[in-house]
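*Asks:* Pasted the sequence and its predicted model underneath.
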Amino acid sequence: MLDSSPNPCPLCGSSSFLTLSHIHLSDVWGAYAEQWATSFSDDVIAHYGNGPVALRRCGRCELEWFDPALEGDAAFYTQLFTGGITYETWRWEFDRAAQRIANGARVVEVGSGEGAFLRSVLPRCSSVEALEKNPRAADLLRAAGIKVSEDDVRADALVRPARADVVCAFQVLEHVADVRGFLSALAAIVVPDGEILLSVPNRERFRRGLEPNDCPPHHLSRWSPRQFTAVAEVLGMELVLVEYQPPSLSHARASRQRSVRTALRPVTGPRVAQWTGRATARLRMPERRHARLAAEGRFASRGEYGHTMFAVLRRA
């Protein structure tokens, strides 16, 4: 049943929501230690606590978000990246995004990290600029000859609007509490007929158990394809395309293994069901077939997704 929410949807502003579950932060800290060998100081844990955080789903746009929105601060991220987690040097969506950028374009990327994407397009752009609040990453960007602002994008857009042909935000939206304000700032920076390139984790991807990085304080929202239509409506922009990263070979096999294992377990017992499921998955999904289905975009049509969704919006 839909209820009236004291904290409206951070994307569309609707006050109707479903409470899907509660995630206890004590479980999140424990999962970081177990899966990533990453621990946090008593001060960081005390700041966020160990209690439950509600996972809501908007009744209008279907965005899922955590309430309260416990946004990660500098201390949290310093300790997160001191452990077993690092910036990715290259992401699936970077290739898709690079194809959208014309020679001579003016590009602004928000949340650039260490700048792998901007470095790749720098030689053929008239200008590139990063908005990056991590001081260490900002220093690395400057060393690479990339202009950097450490201001918040919402403040930046007020004083420097309409300056970029392409504005990028890869794997950033899910970290932001003020989703609508963040997106509106991106729209203010891009010029008419320019494009916003976005990527977010796909909540419909194959997953096993609790993923600590998909919970607060790291991720504050969870996205499906439906939300990109809502983003276009909120911004008054055209949704040009949405693309889906295919599942990895191991995940494609695991989904098939799981279905066989579930069917056989009551009949054969868990050990035989697991062995049969693993063997069947390898037969049904050899490497060559996986590569062909991924290249043809066939996994998405079957409702099988990898980690990331990539979307392009155009300002009229």
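*Replies:* Yep, that arrived.

*Asks:* Please make it C-alpha for all contacts and neighbour counts, starting now.
*Replies:* Will do.

*Asks:* Just give the closest residue to residue 311, not the sequence neighbours.
*Replies:* In space, and not counting its chain neighbours, residue 311 is closest to residue 242: 4.4 Å by Cα to Cα, 6 or more residues apart in numbering.

*Asks:* Residue 11 too?
*Replies:* Of all residues not flanking residue 11 in the chain, residue 180 sits nearest, at 4.9 Å (Cα to Cα, 6+ apart).

*Asks:* Quote the end-to-end distance of stretch 265-276.
*Replies:* For stretch 265-276, the first-to-last residue distance is 10 Å (Cα to Cα, to the nearest Å).

*Asks:* ok, back up a step: go through the one helix or strand the residue nearest to residue 11 maps to and flag the buried ones.
*Replies:* Assigned by DSSP states H and E, residue 180 belongs to helix 179-189. Neighbour counts using 16 or more other Cα atoms under 10 Å place 179, 180, 182, 183, 184, 185, 186, 187, 188, 189 of helix 179-189 among the buried residues.

*Asks:* got the contact list for the helix or strand that that helix is followed by?
*Replies:* Of the helices and strands lying after helix 179-189 in sequence (DSSP H and E), the nearest is strand 190-201. The contact list for strand 190-201 (Cα atoms under 8 Å, 6 or more residues apart in numbering) reads 93, 97, 161-174, 186-187, 222-223, 307-316.

*Asks:* change it to 6 Å
*Replies:* Outside of strand 190-201, the residues within contact range by Cα atoms under 6 Å, 6 or more residues apart in numbering are 162, 164-171, 307-316.

*Asks:* Please apply the same query to stretch 56-76.
*Replies:* 16-20, 53-55, 177, 216-218, 220-223.

*Asks:* Tell me the one of these nearest residue 103?
*Replies:* residue 223 (31.5 Å; Cα to Cα).

*Asks:* Number of residues surrounding that closest one?
*Replies:* Residue 223: 21 surrounding residues under other Cα atoms under 10 Å.

*Asks:* Quick one: residues contacting it.
*Replies:* 63, 202, 203.

*Asks:* Pasting the second one now:
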Amino acid sequence: MIKSPLNSNAGQTKLIETFESKKIISAYKKMNIDVQRFFLEDSISLYKCVKTGYRFYYPFFSIGDARFYDDLSKNRKSYYSHRWEHNVALKFIDKSDSVLEVGSGFGLFLDLLKQKNVKAKGLELNPHAVKQCKSQGFNVEEKLIQQEALEHNSEYSIICYFQVLEHITEVHYFIKSSVDALKEGGYLIIGVPNNNPYLFVSDKYHTLNLPPHHAGLWNKESLIALQNIFPLKLEEMVFEPLEKSYKYFLNFHIHNSNIFIKTVLKTLNKYIPKILKKVLCKFIKGRNVLVVYKKVS
């Protein structure tokens, strides 16, 4: 039995589906990224933690390394960029807070905090990014959150990470260390892709939603479940409006859904495009979600 990396003590899992390795390798090749070294078997599997709803890819050796992310950032110049959730997260942070950002990249969020005169530190495993952050005067260390928690237990009032958690295999220990480094009453702010079925049901081989890029898939159910595992209380859950990625969403489903959905979407988009957009954006949540938890005793 494959154990859940989120909830190993009560982590019954079930197999959801499998993916052909050669198809994934081919998809990344179109992005000029060689990922063959991650796929030692003919297929990889997606499992679901029954207790929490968290879905994760297995085996874990299919998940990316530093070289992979270096290749990805070179091929996608916008990979490290300002994100929707950055501005949302700022609403929960005051000047008096001590902030730790895990996975700070090239310091884009740290710069926003600096503009607000907020004391902040970053952790980042990409040595090139660490060097660039330091050249800009940011306090960034090449260190794991597990080590930071040992050295600075219960020190921060805010710990945040954006588009990081979906890349982590050992998610239980990652989140536990984050909570350990928080003061009681402090806030854990997490931004992740929202893997709801309306976005991905027709997009099984969506390249960047697969290994080696993503290790796990998060949605409303699994994010709520964190309260049952860690001393956390969910305070806020904010979804990115579909409007921000509406064009991509509509075009993808017109070209890749079944014939009935294709026909309906094409017809409605031809005759009543504004009404279609208004209805879809009202009932379908967008590509990312930001959650805010409070550390409780």
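*Replies:* Cool, got the structure. Everything quoted here is computed from the prediction, not taken from an experiment.

*Asks:* List buried residues within the contacts of stretch 56-76 of structure 1.
*Replies:* Buried by 16+ other Cα under 10 Å: 16-19, 53-55, 177, 216-218, 220-223, out of the contacts of stretch 56-76 of structure 1.

*Asks:* farthest-separated two in the residues you listed?
*Replies:* Pairwise distances across those peak at 24.6 Å for 16 and 218 (criterion: Cα to Cα).

*Asks:* What's the separation between the most centrally placed residue in structure 2 and residue 24 of structure 2?
*Replies:* For structure 2, residue 192 is the residue whose C-alpha lies nearest the centre (Cα atoms, centre = their mean; 3.0 Å). Note on residue 192 of structure 2: its distance to residue 24 of structure 2, by Cα to Cα, is 22 Å.

*Asks:* what about the longest helix in structure 2?
*Replies:* Longest helix in structure 2 by number of residues (criterion: DSSP state H): helix 259-271.

*Asks:* Need the contact partners of stretch 267-275 of structure 1.
*Replies:* 261, 264, 265.

*Asks:* 8 Å instead?
*Replies:* So stretch 267-275 of structure 1 is contacted by 257, 260, 261, 262, 264, 265 (Cα under 8 Å, 6+ apart).

*Asks:* Count the residues that sit near the last one.
*Replies:* So that's residue 265 of structure 1. Neighbour count of residue 265 of structure 1, defined by other Cα under 10 Å: 15.

*Asks:* Could you do the fifth one as well?
*Replies:* Counted by other Cα under 10 Å, the residues lying close to residue 264 of structure 1 total 17.

*Asks:* Can you tell me, leaving aside adjacent residues, what's nearest to it?
*Replies:* residue 273 (5.3 Å).

*Asks:* now residue 81 of structure 1: how far from residue 216 of structure 1?
*Replies:* 15 Å.

*Asks:* Could you do residue 76 of structure 1 as well?
*Replies:* As judged by Cα to Cα, residue 76 of structure 1 and residue 216 of structure 1 stand 11 Å apart.

*Asks:* so who does residue 281 of structure 1 touch?
*Replies:* 253, 254, 256, 257.

*Asks:* Now check it against structure 2: what is it aligned to?
*Replies:* In structure 2, residue 281 of structure 1 lines up with residue 269, judged by TM-score structural alignment.

*Asks:* rewinding a little: show me which of the buried residues of helix 179-189 of structure 1 is closest to residue 210 of structure 1.
*Replies:* residue 179 (23.7 Å).

*Asks:* Trace that closest one over to structure 2, please.
*Replies:* Under TM-score structural alignment, residue 179 of structure 1 pairs with residue 171 in structure 2.

*Asks:* Contacts only, for its match.
*Replies:* So residue 171 of structure 2 contacts 5, 6, 165 (Cα under 8 Å, 6+ apart).

*Asks:* what residue of structure 1 matches up with the first one?
*Replies:* Matched by TM-score structural alignment, residue 5 of structure 2 corresponds to residue 10 in structure 1.

*Asks:* which residues in the stretch 151-297 of structure 2 form strands?
*Replies:* Per DSSP state E, counting those that start in this stretch, the stretch 151-297 of structure 2 carries strands over the ranges 156-162, 182-193, 216-217, 232-239, 288-295.

*Asks:* which helices and strands sit right next to the last one?
*Replies:* Translated: strand 288-295 of structure 2. helix 84-90, strand 182-193, strand 232-239 (3 or more Cα pairs under 8 Å, 6 or more residues apart in numbering; DSSP states H and E).

*Asks:* ok, now the fourth one?
*Replies:* In terms of contacts (3+ Cα pairs under 8 Å, 6+ apart), strand 232-239 of structure 2 is packed against strand 288-295.

*Asks:* Now do the strand it packs on: distance to the chain's middle.
*Replies:* In terms of Cα atoms, centre = their mean, to the nearest Å, the centre of strand 288-295 of structure 2 is set 12 Å apart from its chain centre.

*Asks:* And stretch 26-36 of structure 2, by the same measure?
*Replies:* With Cα atoms, centre = their mean, you get 21 Å for stretch 26-36 of structure 2.

*Asks:* Kindly check the end-to-end length of that stretch for me.
*Replies:* Taking Cα to Cα, the first and last residues of stretch 26-36 of structure 2 lie 9 Å apart.

*Asks:* got it, and stretch 60-73 of structure 2?
*Replies:* By Cα to Cα, one end of stretch 60-73 of structure 2 lies 22 Å from the other end.

*Asks:* Flag every buried residue along that stretch.
*Replies:* Buried, per 16+ other Cα under 10 Å, within stretch 60-73 of structure 2: 60, 61, 62, 63, 64, 68, 69, 72.

*Asks:* could those go into CSV alongside distance to residue 226 of structure 2 and secondary structure?
*Replies:* Below are the buried residues of stretch 60-73 of structure 2 laid out as CSV (distance: Cα to Cα, whole Å; DSSP: H, G, I helix; E, B strand; the rest coil):
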residue, distance to residue 226 of structure 2, secondary structure
60, 21, helix
61, 25, helix
62, 25, helix
63, 23, coil
64, 25, coil
68, 29, helix
69, 27, helix
72, 30, helix
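
*Asks:* Distance to residue 146 of structure 2 for those - can I get that in a markdown table?
*Replies:* What follows is those, written out as a markdown table (distance: Cα to Cα, whole Å):
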| residue | distance to residue 146 of structure 2 |
| --- | --- |
| 60 | 19 |
| 61 | 20 |
| 62 | 22 |
| 63 | 19 |
| 64 | 19 |
| 68 | 22 |
| 69 | 21 |
| 72 | 25 |
